[in-house]
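Visitor: Fold the following for me, if possible:
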Amino acid sequence: MNLRIILADDHPFVLLGVRAALEMRAGVTIVGEATTPTSLIELLRSTPCDVLVTDLTMPETSGVVEDGLDLVRRIRSAWPLLHIVVMTALTNTAILRAIVSDGVVSALSKMETMDELWHAIEASDKGEVYVGRSVAEALAQPWDETCDLPVASRLSRRQAEVIRMSVRGHSIAEIALALGCHRRTISRQKRDAMAKLGVTNDPGLFAYIRVHGVHES
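Guide: Below is the predicted model of the structure:
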């Protein structure tokens, strides 16, 4: 076997650990690494590979190439024969469902073992789709079919307002001033809203809102 793999993640230690684990496999060659969406696209253009193992959220200040679902869809469109394995720390069901919805991209949690990552890579190289155990469990959770969103993801009116302003680029201080609240109050409302949505950082929040928008309870 001669399997060429490109790795993409914005955390150098993650890249180091994944590379070390995969290079122990016979016939595996890591042909490139990327830490941003832009560098990944450039690498794919110049370096042939069989499987791409990529993080979902790799924000970059330039914003030339978006991360998240938009990045995966762009890669799928430009390199339709490339096998993709998404590793993510996100637990949001809507985003996970969107990743695996076309039946082509494999997905697993960063909490899974390196052995499971290898199983995902092997399956993807064969043209199969691998869904990690944690992702499968998240996809199996109950949904509210009337709005196609997890029940817990519905936000209060104030939480929704804070999230809308946040994804439009307003800072916590600007939102607090506009709504007449203390910054700590706005920070707590944003944190609580993100917990309901199942996201842990701003890139994950932006990806979620691009898919489903903001829904109030």
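Visitor: For the rest of this, base every contact and every neighbour count on C-alpha atoms.
Guide: Fine.
Visitor: mind listing what the residue minimising distance to the centre of the chain touches?
Guide: Compute the mean C-alpha point of the chain, and by CA atoms, centre = their mean the closest residue is Leu56, 2.9 Å away. Contacts here follow CA atoms under 8 Å, 6 or more residues apart in numbering; on that basis Leu56 touches 67-69, 72, 86-88.
Visitor: between the residues you listed, which is nearest Arg4?
Guide: Sorting the contacts of Leu56 by how near they are to Arg4, with CA to CA, puts Val86 at the top with 16.2 Å.
Visitor: Which other helices and strands does the longest helix belonging to the chain contact?
Guide: In the chain, taking DSSP state H as the definition, the longest helix is helix 183-197. Here helix 183-197 is seen to pack against helix 157-167, helix 172-179, helix 202-212 when contacts are counted using 3 or more CA pairs under 8 Å, 6 or more residues apart in numbering; DSSP states H and E.
Visitor: One more, please, to line up against the first structure:
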Amino acid sequence: MTAVRVTLADDEPLVLGGLRMVLDVDPEIEIVGEATDGVAAVQLIRDTRPDLALVDIRMPRLDGIDVVRAVMGDPTLSDTKVVVLTTFADDTYLVDAARAGASGYLLKSMPPEDIRASVHAAVRGETALAPTIVRRLLDEYADRAVVRDERLDRLTERESDVLKQVALGRSNQEIANALFVSEGTVKTHVAAVLRKLDLRDRTQAAVAAYELGLVKPGQDGASRG
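Guide: The predicted model follows:
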């Protein structure tokens, strides 16, 4: 199996070293470069064209969200995904990161195995959201009065069910198990949701689900109809 090629960007050498140690133990991940500021990160990504760039949200010269925008705006980097890695105190940037095109949002405090799993999930096109980020989204949108959005009428009942599961950070297999369908069927529904709502990926779909009021506090993500 070809290793996932990853670049790292963080302005703290200790964090870079820690990320390298976390990822190096996985034989299916290859670190192809490191940067200590946003401008250098963008140039590194253009030079190496990794499968995934893991970038800090706060960096000198260019922050993580602007790095995401630069990568998403470069047609030569269409195969590169960007995942933002940050501290819990910065997780209010989630919506901005998702709208910019980030394929995930992870916390530096996550267990190493979860960071490695999230890298693979993002490359597969699945949502890479830290569990605490999911809870933060629930809290942020809990008290908002959500007006019925006409975009919801574009989705079938099953597509809405799948979108709810995506918003809770579930993998395709987990969604398939919850809804008693095949994994291939889930992939088909996810693709339809992205197309109908004009979304780039599952991370944007997750944020959209909260904004549209599909997921509420206390909801377990099971099919509700």
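Visitor: coming back round to it: between the helices and strands packed on helix 183-197 of structure 1, which one is nearest to Ala193 of structure 1?
Guide: The closest of these to Ala193 of structure 1 is helix 157-167. By CA to CA, the value is 5.8 Å.
Visitor: So which bit of structure 2 is that closest one matched to?
Guide: Helix 157-167 of structure 1 corresponds to no residue of structure 2 when matched by TM-score structural alignment.
Visitor: picking that back up, got the angle between the longest helix of structure 1 and helix 157-167?
Guide: 90 degrees (axes from the mean of the first three to the mean of the last three CA atoms, to 10 degrees).
Visitor: Check the offset of helix 183-197 of structure 1 from the chain's centre.
Guide: Centroid separation for helix 183-197 of structure 1 versus its chain: 21 Å, with CA atoms, centre = their mean, to the nearest Å.
Visitor: Then stretch 114-121 of structure 1?
Guide: Distance, stretch centre to chain centre, for stretch 114-121 of structure 1: 18 Å (CA atoms, centre = their mean).
Visitor: Is it correct that Ser118 of structure 2 is in contact with Gly125?
Guide: No. With contact defined as CA atoms under 8 Å, Ser118 of structure 2 does not count as touching Gly125 (10.4 Å).
Visitor: More neighbours: the two, which one.
Guide: Ser118 (21 against 16; other CA atoms under 10 Å).
Visitor: what helix or strand is the counterpart of that one in structure 1 on?
Guide: In the superposition onto structure 1, Ser118 of structure 2 corresponds to Ala120 when matched by TM-score structural alignment. Ala120 of structure 1 is located in helix 114-125, with elements delineated by DSSP states H and E.
Visitor: Quick check: that helix compared with structure 2, mean distance?
Guide: Following the fit onto structure 2, the mean deviation recorded for helix 114-125 of structure 1 is 0.9 Å by mean CA distance after the TM-score superposition for structure 1.
Visitor: From Thr86 of structure 2, how far out is Met110 of structure 2?
Guide: 10 Å (CA to CA, to the nearest Å).
Visitor: swap that for Val166 of structure 2, please
Guide: Counting by CA to CA, the gap between Val166 of structure 2 and Thr86 of structure 2 amounts to 22 Å.
Visitor: Strands of structure 2, start to end?
Guide: When secondary structure is read from DSSP state E, structure 2 shows strands at 4-9, 29-35, 52-56, 81-86, 104-107, 128-129.
Visitor: would you list these in JSON lines and tack on mean neighbour count and distance to Asp161 of structure 2?
Guide: Output for the strands of structure 2, formatted as JSON lines (neighbours: other CA atoms under 10 Å; distance: least, CA to CA, whole Å):
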{"stretch": "strand 4-9", "mean neighbour count": "23", "distance to Asp161 of structure 2": "31"}
{"stretch": "strand 29-35", "mean neighbour count": "18", "distance to Asp161 of structure 2": "33"}
{"stretch": "strand 52-56", "mean neighbour count": "28", "distance to Asp161 of structure 2": "29"}
{"stretch": "strand 81-86", "mean neighbour count": "27", "distance to Asp161 of structure 2": "25"}
{"stretch": "strand 104-107", "mean neighbour count": "26", "distance to Asp161 of structure 2": "21"}
{"stretch": "strand 128-129", "mean neighbour count": "26", "distance to Asp161 of structure 2": "19"}
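Visitor: Make JSON lines from the ones you listed and add distance to Glu157 of structure 2 to it.
Guide: Listed next are the strands of structure 2 as JSON lines, based on distance: least, CA to CA, whole Å:
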{"stretch": "strand 4-9", "distance to Glu157 of structure 2": "36"}
{"stretch": "strand 29-35", "distance to Glu157 of structure 2": "38"}
{"stretch": "strand 52-56", "distance to Glu157 of structure 2": "33"}
{"stretch": "strand 81-86", "distance to Glu157 of structure 2": "30"}
{"stretch": "strand 104-107", "distance to Glu157 of structure 2": "26"}
{"stretch": "strand 128-129", "distance to Glu157 of structure 2": "24"}
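Visitor: can you map out the helices along structure 2?
Guide: In structure 2, the segments counted as helices under DSSP H are 13-24, 38-48, 64-72, 94-100, 112-124, 131-142, 157-167, 172-179, 183-196, 202-211.
Visitor: Kindly provide the distance from the alignment partner in structure 1 of Leu106 of structure 2 to Thr185 of structure 1.
Guide: In structure 1, the residue paired with Leu106 of structure 2 according to TM-score structural alignment is Leu108. Distance, Leu108 of structure 1 to Thr185 of structure 1, by CA to CA: 35 Å.
Visitor: swap in Asp55 of structure 1?
Guide: With the distance defined as CA to CA, Asp55 of structure 1 ends up 32 Å from Thr185 of structure 1.
Visitor: Same check on Glu42 of structure 1?
Guide: To Thr185 of structure 1, Glu42 of structure 1 is 42 Å away according to CA to CA.
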